[in-house]
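> this one's structure only:
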């Protein structure tokens, strides 16, 4: 930066303002353009494709790029969507006034800082999604969190265990997160992938934050909001409020309350579960197509669409609240005609939340006020439609509606029916609203006629028939009287100019009229703007009542949307209770059934889970048979029931679920240096460490990312753990290709085998999509590979290899067969968490000790150990070492998995010889 002596006044002003807003792109208003300089110019040139030029700055050439001021709404959103914080600097005084005052430069200041998380710009907001800014503050192992959507006025805080932060953030998908600068370079876990904005450390001081909150809400404490004790979260809330105030430079009167968000009220869904169940974003495209919300969203208002997204991402855990929603949906489901009429009325209601936010912040135009009036006019018809509804939830929402008739009338009296978009263009206020405005408009429209009328009046008053009014640029309007009639000129006329044959006069009244005529257009525009702002401030006083209307309309819209979906797609009301049962008859996947080709039916399936009897279902079957769909549809049906939605089934009884966990698919995380298998194990560990006996676990393959025996061992051990550990004995669906896991059914009382039925015809597989009792013993992988189009020679060779493996796999299958005898024993759960093997009917032939003895006797007969006497020499010492290992092995104490691993280890050693 050049010294102040060499800088031009404009660049000096620019640099001073830029220094106050570090980390932003500063759009600097110069005449009819927004200009950027230096690094900012280079940035917007690259981001927006704008030509980069140079400007002389005291002898130096400074990079320059800009665009016309009327293109701000085009370019600003593009910059913010690319992750930039943008400061908009406008001229704060009239250039003509600055010139008259002989000032070298017009006053300028930043009027708004727009960031991804803090904006009221409609082009930056998704009308069906909230736009949250977050602030996070840590104290030991506790995280204080605050979040706000300034476009709706929502403002909340929460205090939680820092380990829960990652999952908490996924509930909201924040557009921006504020942190203290002291965390730079030492970022806590769970914040990867978000836009982070660092603030000065002093902003995160409790005393400052607490006082800022008190000042804003104009209270003596926060007790009235129920957040007085959440001291760590108060710091986050104060820091967030500070950031919003600094950026918006406007009134935040629409942020009228702060509430404590209770995460414990909602079912926990971690990031992988939300992703795998495709609740609001598709796994493939990332949009909403093919998601649960795309099926359930029959809302008619933007507020309802945003609320429904919240409901889906935050299923309820309180039985009373769930039943209230279900009863309300049922009432609207049955009232078909009322629902149709309700949908028509709701469709005409604008986005009340965002309308009142823009109005309160001073960023609304006349069309916004008209839209508000038209929306309020539909409130009473909605209320009347619900008048006979007896559902407690509907009654409560109906009672929260108010038409605000007085406000409607005030807006109707002031604003014309079809106002222009721009406030500066005029024509927004009705003439009848202001006598002064009516007079000015009359003058502006009929200026020449007005002057002619004044001339006639003066002729009548003076009796000078030749009197006329004229105008010149030197002294404006004048009265011209010929010298013949000078004696008739009244004393009130003031001589201004003498001509050869006439005199020119002015009067104070004429100067007043001149001022009105010449400045009528400007005065009319200014007066309309003043009247509009006065009305806007009056409307903003109703912010709380309008927000209450918005909340009630949003919930009503959600309820009718769920009822409409149930009607359209043949859903049923689920029975939700506090049992340990999940009993679904004829369950269907809500998304898949809607995406099938016309005429192709969806094959429904039954699922029964109970922690007391059938806690863990092992599902086997080939790829493409439908195992994953069955898992996902079970999770979605449970989630929908606790959202308060009817479900795609013939019957459903859902025992309350506190958490849903999914482990589906395989993908790596290269950015974090995590392999596919490590990602898989991270997800599995998360489940085992956080599941409870009230949870629902959906496992779609475990252990496939490593070797066969490693993977099988992990899958087996994980299944045993879920069965035997009371604290995590959750209702579980476990889809797998490891057919060996079918053995668990005979070993454990709450494990049940199912498979997805297929038929083989002339070497081809026909998928029946039906879940049936019993385990599968064949994966049909080669047949599926053939369906995928692999060359026939590859398929043929694969079949040969498979046949050879099946015929010559004594090292695996025979040993595994003998391990079945080990499973007939009776082994208790060891202290290190290994599985217990309860005695079953199959163990009647003998005890575990006899089975182990039988195995040790039969293995040498079926598969004699080689002597390894290469070239006729003496026995290999390593072979003797293997024999010694066999002699020392205590088969009586080995679990099935340990025995299998022991045999695999021997096989590897033999293979190395």
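Arrived safely. If you're wondering where the values come from, they're calculated on a predicted model, not measured in any experiment.
> contacts, neighbours, all on C-alpha from now
Will do.
> Roughly how far does residue 213 sit from residue 197?
Distance, residue 213 to residue 197, using C-alpha to C-alpha, to the nearest Å: 21 Å.
> Between these two, which has more neighbouring residues?
residue 213 (22 against 17; other C-alpha atoms under 10 Å).
> nearest residue to residue 238 other than its sequence neighbours?
residue 209 (4.0 Å; C-alpha to C-alpha, 6 or more residues apart in numbering).
> any idea which element that neighbour lies in?
Taking DSSP states H and E as the criterion, residue 209 maps to helix 206-217.
> tally of neighbours for the residue nearest to residue 238?
23.
> List the contacts of it.
Residue 209 makes contact with 203, 234, 235, 236, 237, 238, 239 under the criterion C-alpha atoms under 8 Å, 6 or more residues apart in numbering.
> Is the fourth one in a helix, a strand, or coil?
What that stands for is residue 236. Here residue 236 is recorded as helix under DSSP: H, G, I helix; E, B strand; the rest coil.
> count of neighbours near it?
Neighbours around residue 236, by other C-alpha under 10 Å: 33.
> I'd say it and residue 204 touch.
Yes. Between residue 236 and residue 204 there is a contact under C-alpha atoms under 8 Å: 7.0 Å.
> this is the comparison structure:
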């Protein structure tokens, strides 16, 4: 038979299906059944049982916040059922209710959030042609929505890196696999009615007090608007609090940002490293010079979504430029901003009714700094800085209220007292005086009674059961006055009360209770007053974040000697003495070798880069991509000079690994990424390729690499850098007019190889694979045998050193490229031939002769160092 308490438990559990329920029982939070098994595993608790059948596990209630962090980190959603009445006053079973629901996407507490990155909750609504996506950052109030083409939706969802996602129950089984892989592990199944178009529209209209969403840039029937309404319904159910800080639903315009797919973001290590997934070592880590959490989050978002509108980028660059030149302005602004708390998250907690007294004092501290920040950016040359200055809301009335009302160092809990400053409220001051004087009276009363009774050990005490009492040891029992009323007998003493003592007790206790209740009431009124200014506070917080973002970029540029990039509408790219932004900081000073990169219609927009492993090919091409991205987010770049044509997308095909869970090999992943580039790149794109075709046989691989190079050059005509060990591809410079051969320079000295890490014209003479193997620690016997085999192969397949006649440029069809003809016949067309007698070579043999009899630009055999 189910006990009344377990009936309570099951009722609370049914209110929030799919959530782990923490059930308050006295001083512990308990879990039962499957929840207990999960909690025991995640939290390391001891699993016990109730009535030898029901598993249970619990922990002391003071450990709640610490355990909540662990549960959320494990991707769990948690509901908390508390005792909502005093057990001492309860008649029968203590009443319990779910007072709090905490999920990974609805956290607002600082101690559970990373202050430097957003914490997104998203909802998706797949449709025939698009995927409607809405996302909210509850701790800051940012609320966005957009309909993405199905081809881009997975990448956009991956960019958000949401903590939690919502999906209608009926869509679970129909969800596209590619899309499913991009969703967070906390994927909440929601009843279909919460995604009903009419229901979601009504929720949005009611929240924003509008008759249509047209004013926000949406149509009411858009899939993303349905997703936004579903998000709002979920937040109303879980938070049971005001959502006033969600002031508007903003349309996200994908066409205004430089698109970066998941492969590119991962390969370029924009926010996390490939090796360990950590922030340290990423572009974000080395660029971050912000001094506020708000500015750090803005930088994080800017790196993942750089701009493509030239005017907007130039406005940012103008502001950064002014801050670079005005050292005093920059340093004073940063000094002020260092003192600014996280006004965005503070305001959100105030709006949802979760703010503590210390949160309100932090808001007041931020408001006191605003006039000084505003004065620093008044009458500046940069239009953006002037615009930001005009948007700062000083809120003097609110600042005056907080300064006058709140104590300098209030407690976390308003019920602890000491929140309201003396002099703010007369009634509270009177109650405090009465309570304080009452306690003074008790002290005087005790001294007087000691004198009157001649009992030196007499003392006046207090406990929750009897209130105030007089305690007299048994030694002095004969001196007890007759008017004392015995109340309690202890081992060595007796406790008494007097009518006079009880009268003052009532006055003191009543004053303390009334004072406490009034202080909580006043705190709530002040918090509500701050919540009424949510819009102004969040506007100002966004301005402060932007100023921090800009001055952080300026600090980076000034301290690292970066240069302002010159933007152009033409698809060009010119980087002089450019440095890798991460390695330039992490390597010892002066050790990184700068390089130039010059691409454009007149000088060649396709660089084919050869050279040995470890020489810096991959570093160089990533460096070009990273500097292009930095220019688009409005940052100066590590170079002596930079001219950057506006880019619509950056694509990378860098390395590959098996994806066994998807049943895809290294080569399949490689080809999938290549197909994405070939199908989506445009003439304004930048394409970075680090090896193509290495996951299959040499002939297959080089043929694919050859054809892909031709397609990018002839059909897409984008800016591209291709690092490869296929030296045969260097022949393409004879037939592709805008392709240029470059190589990483190497010096051989006394049988040793020195990598110069310098990019120069022409193709590499060798791959130096055996030398790299030696550096890796391959046994000497293996190295000697490999050298012998290499010499045999080079001798057996020695090719003529005379250059072949250049191939005439071939006409390019408008719709499709000509196929590559791989033939054993030397008379085959298209300039691509393979010697019929040559044995197939393993792709791991880096220093063999050219399969195509290729020559470098000097006419020497590309693989014969003696020619």
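Right, received. Where do you want to start? Predicted, not measured: the structure shown is a model, and the values here were computed from it.
> TM value for the aligned chains?
The TM-score (TM-score structural alignment, normalised by the length of the second structure) is 0.87; 801 aligned residues with a C-alpha RMSD of 3.1 Å.
> Mind jotting down where the helices sit in the stretch 601-750 of the first structure?
627-643, 676-690, 708-724, 744-747 (DSSP state H, counting those that start in this stretch).
> Is it possible to get JSON lines of these that adds distance to residue 592 of the first structure and mean neighbour count?
Below are those laid out as JSON lines (distance: least, C-alpha to C-alpha, whole Å; neighbours: other C-alpha atoms under 10 Å):
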{"stretch": "helix 627-643", "distance to residue 592 of the first structure": "8", "mean neighbour count": "24"}
{"stretch": "helix 676-690", "distance to residue 592 of the first structure": "25", "mean neighbour count": "17"}
{"stretch": "helix 708-724", "distance to residue 592 of the first structure": "28", "mean neighbour count": "19"}
{"stretch": "helix 744-747", "distance to residue 592 of the first structure": "31", "mean neighbour count": "19"}
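> Adding distance to residue 41 of the first structure, write those helices out as TSV.
Formatted as TSV, the helices of the stretch 601-750 of the first structure follow (distance: least, C-alpha to C-alpha, whole Å):
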stretch	distance to residue 41 of the first structure
helix 627-643	49
helix 676-690	42
helix 708-724	56
helix 744-747	67
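> hmm, back to that, now which residue in the second structure aligns to the residue nearest to residue 238 of the first structure?
In the second structure, the residue matched to residue 209 of the first structure (TM-score structural alignment) is residue 200.
> buried stuff in stretch 564-582 of the first structure?
564-567, 569, 571-577, 580-582 (16 or more other C-alpha atoms under 10 Å).
> no wait, stretch 90-107 of the second structure
Those would be 94, 96, 97, 98, 101, 102, 103, 104, 105, 106, 107, for stretch 90-107 of the second structure by 16+ other C-alpha under 10 Å.
> tally of neighbours for the closest residue in space to residue 255 of the second structure that isn't next to it in sequence?
In space, residue 255 of the second structure comes closest to residue 308 once its chain neighbours are excluded; the distance is 8.0 Å by C-alpha to C-alpha, 6+ apart. The number of residues packed near residue 308 of the second structure is 21, by other C-alpha under 10 Å.
> Map residue 308 of the second structure onto the first structure.
Match for residue 308 of the second structure (TM-score structural alignment): residue 317.
> Tell me who's in contact with its match.
Residue 317 of the first structure touches 265, 266, 267, 642, 656, 657, 658, counting by C-alpha under 8 Å, 6+ apart.
> Of the residues you listed, select the buried ones using a PyMOL command.
Command for PyMOL that selects the buried part of the contacts of residue 317 of the first structure, burial taken from 16+ other C-alpha under 10 Å:
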select buried, resi 266+267+642+656+657+658
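> Mind putting the contacts of residue 317 of the first structure into a markdown table with distance to residue 742 of the first structure?
Below are the contacts of residue 317 of the first structure laid out as a markdown table (distance: C-alpha to C-alpha, whole Å):
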| residue | distance to residue 742 of the first structure |
| --- | --- |
| 265 | 38 |
| 266 | 35 |
| 267 | 31 |
| 642 | 32 |
| 656 | 28 |
| 657 | 26 |
| 658 | 28 |
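> ok, and for the helix holding residue 209 of the first structure, which residues are buried?
Result for helix 206-217 of the first structure [16+ other C-alpha under 10 Å]: buried residues 206, 209, 210, 211, 212, 213, 217.
> what do we get in the first structure for residue 359 of the second structure?
Match for residue 359 of the second structure (TM-score structural alignment): residue 368.
> so its match makes contact with residue 357?
No. Applying C-alpha under 8 Å, one finds residue 368 of the first structure not in contact with residue 357, separated by 10.6 Å.
> Those two - which one has more neighbours?
residue 357 (25 against 21).
> From residue 279 of the first structure, how far out is that one?
Counting by C-alpha to C-alpha, the gap from residue 357 of the first structure to residue 279 of the first structure is 29 Å.
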